[in-house]
Every structure is written in C-alpha cells, then in structure tokens.
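1. Dropping a prediction and its sequence here:
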Amino acid sequence: MFKGLGGLGGLGDMAKMMKAAQEMQGKLAEMQEELANRTVTGEAGAGLVKVTATAKGEVKALDIDPSILVASEKEVVEDLILAAIRDAQTRAQDAQQRETEKMAESLGLPPGMKLPF
C-alpha cells in the first residue's frame, strides 16, 4: 500500500520534514516581525540629513538640519535626502541579511544558502 512512499519509515521522515518546515515558517514570521520593529538610520551630508526606516526598508522619519534649508540650495538638499534614503535602505538590507544568516545557521543550513528557498 505504501510502496511508492518508501514504507512506513518514509512517512515518519515526511512528518519530520513537515514539522521542520513549519518550524522554519514560524521562525521566518518571527524574523519578519522583528525586522518591522527594528529601526535603522541613514545619513547624508555628515549628518545634515537623516532618515529613519524599519529594517524592512519602510521610511518612518526624516530629519533635516535647518541650516541647509536655503532656497538656492534646493537641489543639494534634494540630493542629500535621496542619499540618506538610499543609506537607510542599504542599512535595512544589511540588517535583513544578518538576521537571515543567523536563522539559517540556527537551522543548521550551510553558509550562503538563501532563505526563503
């Protein structure tokens, strides 16, 4: 009856795999929630412009030093804002990568294996 599945022992292995997959799914959900609550700060212009974002990359706040708010410097300010956003996004991606690597290591996966598969 269970020949194609490797006998009853194969079903036990399948149950272990399913349990491991559910455990990994739970850990992924925990990691996503933790990343949504962690913040990173990107900066540009030696801190004249700062952007706060979640580790998932959602921008939450923008801080501009008033000394650069001069009409003739509009393009410079815009460039600094964009640079600070990119810096925050890079920091968010780095945080995600570190957390993913930690989780993969805790699951006993080889280094460099990407999650989710």
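-> Now that the structure is in, tell me what you want to look at. A quick note: this is a predicted structure, and the numbers were derived from the prediction, not measured.
2. From now on I want contacts and neighbour counts done on CA atoms only, so please keep to that.
-> Fine.
3. Return the list of helices and strands in contact with the strand or helix carrying Gln22.
-> If you go by DSSP states H and E, Gln22 is part of helix 7-37. Applying 3 or more C-alpha pairs under 8 Å, 6 or more residues apart in numbering; DSSP states H and E, we find helix 7-37 packed against strand 49-54, helix 74-106.
4. What residues does Pro111 make contact with?
-> Glu101, Ala104, Glu105 (C-alpha atoms under 8 Å, 6 or more residues apart in numbering).
5. And the helices and strands packed on helix 7-37: which comes nearest Thr39?
-> Set against Thr39 and scored by C-alpha to C-alpha, the helices and strands packed on helix 7-37 come closest in strand 49-54, at 4.3 Å.
6. Got another one to weigh against that:
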Amino acid sequence: MFKGLGGLGDMTKMMKAAKDMQDRMQKLQEDLERMTVTGESGAGLVKATATAKGELTALDIDPSIFQPTEKEVVEDLILAAIKDAQRKAQEKSQSEMSRITQELGLPADMKLPF
C-alpha cells in the first residue's frame, strides 16, 4: 500500500538524530556557561576564574603583591592569570565537545559550530 515510501523511515530516524544532536549541543552550551576554571600566576598569588566559555567571572589578588615599585610585576601577574584561565576554558570546552561528538558517534576531530 505504501510501497515507495520506505525511505521515509530512514528520513524520520535521521531527523530524530539531528534533533537529538541539537538538543545535546544546546545543553552543552548551557553547561559550559556554568562550568568554571581557575587560572593562576605567581605561584597562586593571582587567580582568575572564568566560565568554560571564556568569560572572566572573578579575580583574586593576594594583597602582599601590592607594592608601589612592583606595579609592572602585578600587571604581568594579572594578565598571566587571565590568560591561564582562558587557556583552561578553551581546553575544557574542547574536551566537553569531544566527549559529546564521541557519544553521538561522530568523528572525534569533527569541528562543530560554536
């Protein structure tokens, strides 16, 4: 009766898989906004916290480094901590993306849009 429509089942399955992937990617984006990483410099004297998406959320500076003659050192430590947090955020994001692509049966090195 429905001869010739056999491909519809495959199309439906493909559409369901695409919707599942879209839902999982949306959840991953939300998770990345909640996950945090902390970068450090100066043996922990300066700490920068960021979301896994790279948004800086906090900066913690040990007061012992505030000396007028050390202004440039303090600035360098702050930048180094922020860069470390951004690097860790990128690594966390890539790790989570790789996990999702593997769970979906996609190639591990597949680049998905973000």
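-> Thanks, I have the structure now. None of these values were measured; they are calculated from a predicted model.
7. Superposed on the second structure, what's the mean shift for stretch 75-91 of the first structure?
-> Compared with the second structure after the fit, stretch 75-91 of the first structure shows a mean deviation of 0.6 Å (mean C-alpha distance after the TM-score superposition for the first structure).
8. in the second structure, what residues pair with that stretch?
-> Aligned by TM-score structural alignment, stretch 75-91 of the first structure falls on residues 72-88 of the second structure.
9. Show me which positions of the matching stretch end up buried.
-> For stretch 72-88 of the second structure, burial by neighbour count (16 or more other C-alpha atoms under 10 Å) applies to 74, 77-88.
10. from these, which single one is nearest Ala50 of the second structure?
-> The closest of the buried residues of stretch 72-88 of the second structure, once distances to Ala50 of the second structure are taken by C-alpha to C-alpha, is Ala85, at 6.1 Å.
11. Quick check, central residue of the first structure?
-> Nearest to the mean C-alpha position of the first structure, by C-alpha atoms, centre = their mean, lies Gln96 at 2.6 Å.
12. Not counting sequence-adjacent ones, nearest residue to that residue?
-> Spatial nearest neighbour of Gln96 of the first structure, chain neighbours left out: Ala55 (6.6 Å); criterion: C-alpha to C-alpha, 6 or more residues apart in numbering.
13. how about that neighbour, what's its partner in the second structure?
-> Aligned by TM-score structural alignment, Ala55 of the first structure pairs with Ala52 of the second structure.
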